[in-house]
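>>> Below: sequence and its predicted model.
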Amino acid sequence: MRHLPLVVASLLSTLPAAAAPLVFDCPRVIDIAQTTHTSDRSWEQVTDSELPPATLTTVTVYTEHPSDGGNLVPNQTERHDETEVTLWRLPPDSAPYWMACVYRQSRILLAKPIPLQARQCRLTTTLPGQQAGDVVFFVCE
């Protein structure tokens, strides 16, 4: 991980001068209150306090609001010494693309629209074995 700041600085230095990169900072951990809708009233819902909170797994890009589906397939993935960089190119569209933070042990996504002027987004993660594939950052430009 000692070279990670250099990799991040290197990636950010490749951004065009006119484009202001927008870094989306997903919460690393979220608490979730679950409920169920069972028609059989003989079951009692009990919360398992031993389950860990939901942790950030990855970030993904959608062609429309995530509730409507439409996962956008990445255009490119590159492996470096300690990181993996996934790139999505965003062709111009009248509707915004969306990004979503994806969490382990959760069906909840945290989503935001990507500004219309953005032409690409990059997800940088650590490689498995470095820190379990942690998200380093997600930036759109």
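That came in fine, so what should we check first? All figures in this text were calculated on a predicted structure; none of them were measured in a lab.
>>> From here on, just use CA atoms for contacts and neighbour counts.
Noted.
>>> For the residue nearest to Gln76 when sequence neighbours are not counted, give me its contacts.
Closest residue in space to Gln76, ignoring its immediate chain neighbours: Leu87 at 5.2 Å, by CA to CA, 6 or more residues apart in numbering. Under the criterion of CA atoms under 8 Å, 6 or more residues apart in numbering, the contact list for Leu87 reads 74-77, 120-123.
>>> next, the one to line up against it:
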Amino acid sequence: MRIVLCILSLVLAAGLGNGSPGNASEWECPQQIETEQTLESVPGSWAAGKSQYPSTLKIVYIYDGPPEQLAVLAASNKGSNDNFYLYTLDKENPRQYWIACVYRNTHLMLSKPLPKGLKSCKVTHDNKIYCE
């Protein structure tokens, strides 16, 4: 029992237990963005106003190509009890994979292409991205 606990402690200390491989590249979306939104028109008897809620990071998506092409990847481990989502990538894919950071209280998102040649990405529940 003592050996098992010691091994588990070493695994967690190395970052392997939280979906962050030791030799992977890490990306992180900004946790909050500042936005300015306006209404095109105000319906009927309604009054326009501004919400005081911040635009904080909600979720990270991985796309096969630019996000405007709407090709969101499904996680390979969907439905498992893992504390991360695993995305298997095709290193020979002629299109580039992209990450997209989606925020609460806005329709805006941030995105950027990932380097070519990656074989997988893990997105943790705290929205950290580890790819190799």
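Structure received. Please read all numbers here as calculations on a predicted model, not as lab measurements.
>>> What's Ser20 of the second structure aligned with over in the first structure?
Residue pairing (TM-score structural alignment): Ser20 of the second structure is matched to Leu12 of the first structure.
>>> ok, back up a step: work out for me the element the residue nearest to Gln76 of the first structure sits within.
Here Leu87 of the first structure sits within strand 83-89, counting by DSSP states H and E.
>>> Of all the strand elements in the second structure, which one is longest?
Determined from DSSP state E, the single longest strand within the second structure is strand 55-64.
>>> Relative to the first structure, what is the average displacement of it?
Mean deviation of strand 55-64 of the second structure relative to the first structure after superposition (mean CA distance after the TM-score superposition for the first structure): 0.8 Å.
>>> quick check: angle from that strand to strand 84-88?
With axes from the mean of the first three to the mean of the last three CA atoms, to 10 degrees applied, the angle from strand 55-64 of the second structure to strand 84-88 works out at 30 degrees.
>>> for strand 55-64 of the second structure, packing partners?
Contacts defined by 3 or more CA pairs under 8 Å, 6 or more residues apart in numbering; DSSP states H and E place strand 55-64 of the second structure against strand 32-33, strand 97-103.
>>> How about stretch 27-39 of the first structure, which residues are buried there?
Burial within stretch 27-39 of the first structure, assessed by neighbour count using 16 or more other CA atoms under 10 Å, is assigned to Ile30.
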